[in-house]
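*Asks:* all I have is the shape, not the residue letters:
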């Protein structure tokens, strides 16, 4: 019975990933990240994604603070935060977040404050969607790992 549950869990994980790829939320870089996970580092993807989320929260906070300042004029500083966000998003395969960062950066390069506000709103939306879906995926992955490691004594 345990194998049936594991098969269902694996199928659910594959469906979720297929959806995220179809929606353009993730790209092939996420698959490459998964290939780096093995028996010696079974939580590799989870650890990398957790670091990504922690750093992204800081970057979003910094971007919000910059834009909330009435006297804001340091678009170059904003661009630095956006480049960092784009790079880290690209490294985990967060395609839509990376693309929104690019549009946000274009608005900042044009000193377009209203465009930056709109881009920040979209970035926060895409980031939240990604975070929710990856949390869902990682929970299934953790259940799969725990299930695979479960050993039950044979009953006579």
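*Replies:* Yep, that arrived. Nothing here was measured: the structure is a model prediction, and the numbers come from that model.

*Asks:* okay, CA-based contacts and neighbour counts for the rest of this
*Replies:* Will do.

*Asks:* tell me the contacts of residue 76?
*Replies:* 108, 109 (C-alpha atoms under 8 Å, 6 or more residues apart in numbering).

*Asks:* this is the other structure I want to compare:
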């Protein structure tokens, strides 16, 4: 019975991943990440994704803090945080996050405050 439950979970996960690829949320880099997982590190992907979420949360908190400043002018600092988020997103295949970072970074390069507002 445990085997059937595990099979159903795998099927659900595969459907979810297919949906995320179809929606452009993930790209082929995520598949390469999955290929690094093996019997010696069966939780590799989940560990990498957990680290990504933890670090991204910090970066997003920093970005939000910069955007909340009334007299925001530190576009360079904003660009540094965006580059970090973009790099880590790209490395795990988070395509949509990477694309949003590119757009935000373009706004920071032109010191375009309205382009940074949600």
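*Replies:* Cool, the structure landed. Note that the structure is predicted; figures quoted are calculated from it, not measured.

*Asks:* dump the residue contacts of the residue nearest the centre of the second structure.
*Replies:* Central residue of the second structure (C-alpha atoms, centre = their mean): residue 89, 3.7 Å from the mean position. Applying C-alpha under 8 Å, 6+ apart to residue 89 of the second structure gives the contacts 52, 95, 97, 98.

*Asks:* make sure the second one is actually in contact with residue 22.
*Replies:* No: with contacts counted by C-alpha atoms under 8 Å, residue 95 of the second structure stays clear of residue 22, the gap being 11.4 Å.

*Asks:* quick one: which of these two has more around it?
*Replies:* residue 95 (23 against 11; other C-alpha atoms under 10 Å).

*Asks:* if you skip the residues just before and after it, what's nearest to residue 141 of the first structure?
*Replies:* residue 13 (7.6 Å; C-alpha to C-alpha, 6 or more residues apart in numbering).

*Asks:* counting contacts, what elements does the helix or strand encompassing that neighbour pack onto?
*Replies:* For residue 13 of the first structure, the host element (DSSP states H and E) is helix 2-22. For helix 2-22 of the first structure, the packing partners by 3 or more C-alpha pairs under 8 Å, 6 or more residues apart in numbering; DSSP states H and E come out as helix 113-149.

*Asks:* let's see it at 10 Å
*Replies:* On a contact count with 3 or more C-alpha pairs under 10 Å, 6 or more residues apart in numbering; DSSP states H and E, helix 2-22 of the first structure meets helix 28-35, helix 113-149.

*Asks:* distance from the biggest helix by length in the second structure to the first structure after superposition?
*Replies:* Scanning the second structure for the longest helix, with DSSP state H as the assignment, gives helix 44-68. Compared with the first structure after fitting, helix 44-68 of the second structure deviates on average by 0.7 Å (mean C-alpha distance after the TM-score superposition for the first structure).

*Asks:* do you know how far residue 93 of the first structure is from residue 76 of the first structure?
*Replies:* Separation of residue 93 of the first structure from residue 76 of the first structure (C-alpha to C-alpha, to the nearest Å) stands at 25 Å.

*Asks:* repeat for residue 144 of the first structure
*Replies:* Taking C-alpha to C-alpha as the measure, residue 144 of the first structure falls 44 Å from residue 76 of the first structure.

*Asks:* and for residue 49 of the first structure?
*Replies:* 27 Å.

*Asks:* residue 104 of the first structure now?
*Replies:* Distance, residue 104 of the first structure to residue 76 of the first structure, using C-alpha to C-alpha: 12 Å.

*Asks:* joint contacts of these two?
*Replies:* Counting by C-alpha atoms under 10 Å, 6 or more residues apart in numbering, the shared contacts of residue 104 of the first structure and residue 76 are residue 82.

*Asks:* for the helix holding residue 13 of the first structure, buried residues please.
*Replies:* Going by neighbour count (16 or more other C-alpha atoms under 10 Å), the buried part of helix 2-22 of the first structure is 6, 9, 10, 13, 16, 17, 20, 21.

*Asks:* that'll do, ta.
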